[in-house]
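*Asks:* only geometry, no sequence info:
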């Protein structure tokens, strides 16, 4: 019996999550001894035939052609793992979901009539069944290796679902929001980055997307907003980054109720 086969696919994205796999360096040598990389155009033009045991999918669905291609990827993949904010939440390009995509195209392109795009940028799970989602912008190298190792061992990946605040406590960070009044999305953001930004004195900006609350399975984004000391426009901007669609689903524009100064519970 041969080695399990791996395919890596790109949709609307910046390639950063695919590069995370290449950045595994020494671990990649061990990995390729256990898994046959059959399809990975970022690394090689050689393409092995499917079906593939595991497919890693980066990027969101943003064109009609993407819809057809992701159905093909699902059909030739025994397991499909989405990697990164684009694939799991629509990415920063999901800002189009709250605007007029035709207006965007008219400003960006000299001949917008040649551009074919969907009105929305949506995650892979909105179109086909997904076996596992790996968050981040970009994803964490250690978590990616854990997902692949879990597949080889026939178990579910051990990836945290708690908030960045847990990682701050583990690192011994002083809370930037409590001690310095710095706006921080750590309480509502899923762990995975190691609390890099708070460790260097700045607030978390939510690159791993919303963390599930223990009681409801979703973050209390509305509850956090009054503690950020921001106007509606400022709060909307903070939530409008890599996981804009996911965060705005929890707290749509204007949810902070105006300037939060003096309105904390």
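*Replies:* Here it is on my side, so go on. It should be emphasised that the depicted structure is a prediction, and the values quoted were computed from it without experimental measurement.

*Asks:* use CA for all of it now, contacts and neighbours both
*Replies:* OK.

*Asks:* Which parts of this protein are helices?
*Replies:* Under the criterion DSSP state H, the chain carries helices at the ranges 16-22, 26-34, 64-75, 85-89, 101-108, 141-153, 164-171, 176-180, 196-199, 221-224, 232-239, 244-250.

*Asks:* Second structure follows, compare the two:
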């Protein structure tokens, strides 16, 4: 009986989410005995053609070539899972969505005429159907292993959709906003990091993108109360998941 075939592809990204998979070490060794890693350039020179039972895609769509490439990846994949802020929300590079990308190109490159790029950075789901989106910058290794094993076992991944505030409560971390007046995106950010920043007396920066229930109109007044002006609020939200939050809610 043949093993399920796993593929990992990269678009525009820093490779951090693929490195998270490689950092799983013991879990990855066990995984290699349960699947055939057919395409994973970060880990192996073996690159076999599809079809694939499970495909992980890191990175956002920022070039015409990648806009076409994701359709080919989707066609070759029984299940397609996007991993990380870039693949699920356009990533930090989605800051281009709020500016003139041609001006950036002229400023950065000596010969901009050789650079082929799109005006926006968009998630994979804006181009093809996606079976699951795993958020984070980078993704959490425990959640990543859970998603892979869930799809291989034919069940729904057990990845909660609540906010970072739940994780603060679970680990007994005092709310940095209530106790210290520290601006924090925890109330509107998807759980998964273990509330790492608040545990070190820092406000959440929103690495994991919006949670399942986002109430920005309630949070924005608190951010302003704690010292952020309107421009600072926009910058705070335009970070790892720049294009995720609805601008109309805080302008």
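*Replies:* Noted; the coordinates are in hand. For clarity, every value in this text was computed on a predicted model and none was experimentally measured.

*Asks:* TM value for the aligned chains?
*Replies:* The TM-score (TM-score structural alignment, normalised by the length of the second structure) is 0.97; 248 aligned residues with a CA RMSD of 0.9 Å.

*Asks:* circling back: a markdown table for the helices of the first structure, including distance to residue 3 of the first structure and mean neighbour count?
*Replies:* Shown next, in a markdown table, are the helices of the first structure (distance: least, CA to CA, whole Å; neighbours: other CA atoms under 10 Å):
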| stretch | distance to residue 3 of the first structure | mean neighbour count |
| --- | --- | --- |
| helix 16-22 | 18 | 19 |
| helix 26-34 | 6 | 13 |
| helix 64-75 | 20 | 16 |
| helix 85-89 | 26 | 31 |
| helix 101-108 | 44 | 13 |
| helix 141-153 | 10 | 17 |
| helix 164-171 | 36 | 18 |
| helix 176-180 | 47 | 14 |
| helix 196-199 | 36 | 18 |
| helix 221-224 | 44 | 18 |
| helix 232-239 | 42 | 18 |
| helix 244-250 | 37 | 20 |
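
*Asks:* So for residue 135 of the first structure, which of these sits nearest?
*Replies:* Among the helices of the first structure, helix 85-89 comes nearest to residue 135 of the first structure, with 5.8 Å by CA to CA.

*Asks:* just to revisit the earlier point, the helices of the first structure: which one's closest to residue 132 of the first structure?
*Replies:* Comparing the helices of the first structure by CA to CA, helix 141-153 comes nearest, at 8.7 Å.

*Asks:* Take the helices of the first structure and lay them out in JSON lines including distance to residue 129 of the first structure.
*Replies:* Converted to JSON lines, these look like this (distance: least, CA to CA, whole Å):
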{"stretch": "helix 16-22", "distance to residue 129 of the first structure": "20"}
{"stretch": "helix 26-34", "distance to residue 129 of the first structure": "26"}
{"stretch": "helix 64-75", "distance to residue 129 of the first structure": "8"}
{"stretch": "helix 85-89", "distance to residue 129 of the first structure": "12"}
{"stretch": "helix 101-108", "distance to residue 129 of the first structure": "27"}
{"stretch": "helix 141-153", "distance to residue 129 of the first structure": "17"}
{"stretch": "helix 164-171", "distance to residue 129 of the first structure": "28"}
{"stretch": "helix 176-180", "distance to residue 129 of the first structure": "38"}
{"stretch": "helix 196-199", "distance to residue 129 of the first structure": "32"}
{"stretch": "helix 221-224", "distance to residue 129 of the first structure": "27"}
{"stretch": "helix 232-239", "distance to residue 129 of the first structure": "27"}
{"stretch": "helix 244-250", "distance to residue 129 of the first structure": "18"}
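
*Asks:* Residue 130 of the first structure: which of these is closest?
*Replies:* Among the helices of the first structure, the nearest to residue 130 of the first structure by CA to CA is helix 64-75 (8.5 Å).

*Asks:* Kindly name the residues of the second structure that line up with the closest one.
*Replies:* Mapped onto the second structure using TM-score structural alignment, helix 64-75 of the first structure spans residues 64-75.

*Asks:* mean shift of the matching stretch relative to the first structure?
*Replies:* Stretch 64-75 of the second structure, aligned to the first structure and superposed, deviates on average by 0.5 Å (mean CA distance after the TM-score superposition for the first structure).
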